[in-house]
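>>> Got a sequence here, can you build the structure:
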Amino acid sequence: MKRLHVHLSVADLPASVRFYAALFGAPPTVAHSDYAKWMLDDPRVNFAISSCGAAPGLDHLGIQVETPDELADAYGRLRAADGPVLEEGRPPAAMHGRKRPGSPIRRAWRGRRS
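Presented below is the predicted three-dimensional model:
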């Protein structure tokens, strides 16, 4: 099953964790001093925030997949949409779409090694 991945850079991580924990009605699934992540099922999203020095705002978006069939489907749709692809290693660990000027899409994840 696919899951949307959203990663935001934030200026104040503790305040942002409090805000999103209240919004989602749950504490982060993973929490570190500079990073927090919620793996939610409703909505089905991997939502992450970090204070790693980037300007506050959208860091990247992606589609997380769990099976080889979902991976092949996402890859085919990205290719059909004429998305530029940078593949890393075999078996594929990730697929990144290079950001085009004016495009909101920065990165599209292809999958991960087990």
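>>> alpha carbons only for contacts and neighbour counts from here, please
Noted.
>>> in the chain, which spans are strands?
3-9, 30-31, 35-41, 44-50, 57-64, 86-88, 94-96 (DSSP state E).
>>> Go through the fourth one and flag the buried ones.
I take that to be strand 44-50. Using 16 or more other C-alpha atoms under 10 Å as the test for burial, strand 44-50 gives 45-50.
>>> for comparison, sequence B:
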Amino acid sequence: MNMDKSSFSASKGWNKRPHININVNDIEASTAFYSNLFGMPPSKRRVDYAKFESSDPPMNVALLEFPSPKKRDGHFGIQVKSSATVEEVGERLKKAGVKIKQKEEEVACCYSVQTKVWTVDPDGYHWEIFVSTGNAPNAACTSDCDCICYDPKTGGCTWS
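The predicted structure is shown next:
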């Protein structure tokens, strides 16, 4: 196995990183979306594959073209350290033509108070860029939640 040690090294300040592999319907559209979301081109590109190896945040996201008519649920997120960074990423995405689904400020979600922007990739995966600004001890995506994904009809996160 040939690993590129330069992309994953303790000298960069981390020893672990999340890996996310996402099946996508259209590799071209998804590669463009994720290039804009991460602010970088893929580190590896093939006809049906793209890999992004970000050092900030440290993560490995791979896209594999695998068309499917199945609706996808859930979401992904990138936690940042300030509301200003949330704003900067949101502006960068808008300038690149990526639609911001919603901007939320100081909402209760997952036991914390968060400021965030939401976007959706070409396959319907929701992405949040967020900062936690405080604790919300009674908001675990229950009736106390006021974030975009909370659905009082189901009592959980649902996307429309």
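>>> Report the TM-score for the pair.
TM-score for the superposed chains, counting by TM-score structural alignment, normalised by the length of structure 1: 0.46, backed by 58 aligned residues with a C-alpha RMSD of 1.9 Å.
>>> if we can go back for a sec, with residue 22 of structure 1 as the reference, name the closest of the strands of structure 1.
With respect to residue 22 of structure 1, and counting by C-alpha to C-alpha, the nearest of these is strand 35-41 at 12.0 Å.
>>> any chance of the strands of structure 1 in JSON lines, plus distance to residue 70 of structure 1?
Listed next are the strands of structure 1 as JSON lines, based on distance: least, C-alpha to C-alpha, whole Å:
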{"stretch": "strand 3-9", "distance to residue 70 of structure 1": "11"}
{"stretch": "strand 30-31", "distance to residue 70 of structure 1": "25"}
{"stretch": "strand 35-41", "distance to residue 70 of structure 1": "18"}
{"stretch": "strand 44-50", "distance to residue 70 of structure 1": "15"}
{"stretch": "strand 57-64", "distance to residue 70 of structure 1": "9"}
{"stretch": "strand 86-88", "distance to residue 70 of structure 1": "16"}
{"stretch": "strand 94-96", "distance to residue 70 of structure 1": "13"}
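>>> closest one to residue 17 of structure 1 among those strands?
Nearest of these (C-alpha to C-alpha): strand 35-41, 7.2 Å.
>>> Buried residues of that closest one, list them for me.
For strand 35-41 of structure 1, by 16+ other C-alpha under 10 Å, it's 35-40.
>>> and it with strand 3-9, angle?
Interaxial angle, strand 35-41 of structure 1 versus strand 3-9 (axes from the mean of the first three to the mean of the last three C-alpha atoms, to 10 degrees): 160 degrees.
>>> Nearest approach to residue 72 of structure 1 belongs to which of the strands of structure 1?
strand 94-96 (11.3 Å).
>>> Helix, strand, or coil at residue 37 of structure 2?
helix (DSSP: H, G, I helix; E, B strand; the rest coil).
>>> for residue 64 of structure 2, same thing?
strand.
>>> thinking it is in contact with residue 24, fair?
Yes. Contact criterion C-alpha atoms under 8 Å: residue 64 of structure 2 and residue 24 qualify, at 6.0 Å.
>>> Look at these two and report which has more neighbours.
More neighbours surround residue 24 than the other of residue 64 of structure 2 and residue 24, with 23 against 19 (other C-alpha atoms under 10 Å).
>>> My understanding was that the more buried one contacts residue 49; is that so?
No. Counting by C-alpha under 8 Å, residue 24 of structure 2 does not reach residue 49; the two are 9.4 Å apart.
>>> Which neighbours do those two have in common?
Overlap of the contact sets of residue 24 of structure 2 and residue 49 (by C-alpha atoms under 8 Å, 6 or more residues apart in numbering) consists of 63-65.
>>> Residue 126 of structure 2 and residue 134 of structure 2, how far apart?
23 Å (C-alpha to C-alpha, to the nearest Å).
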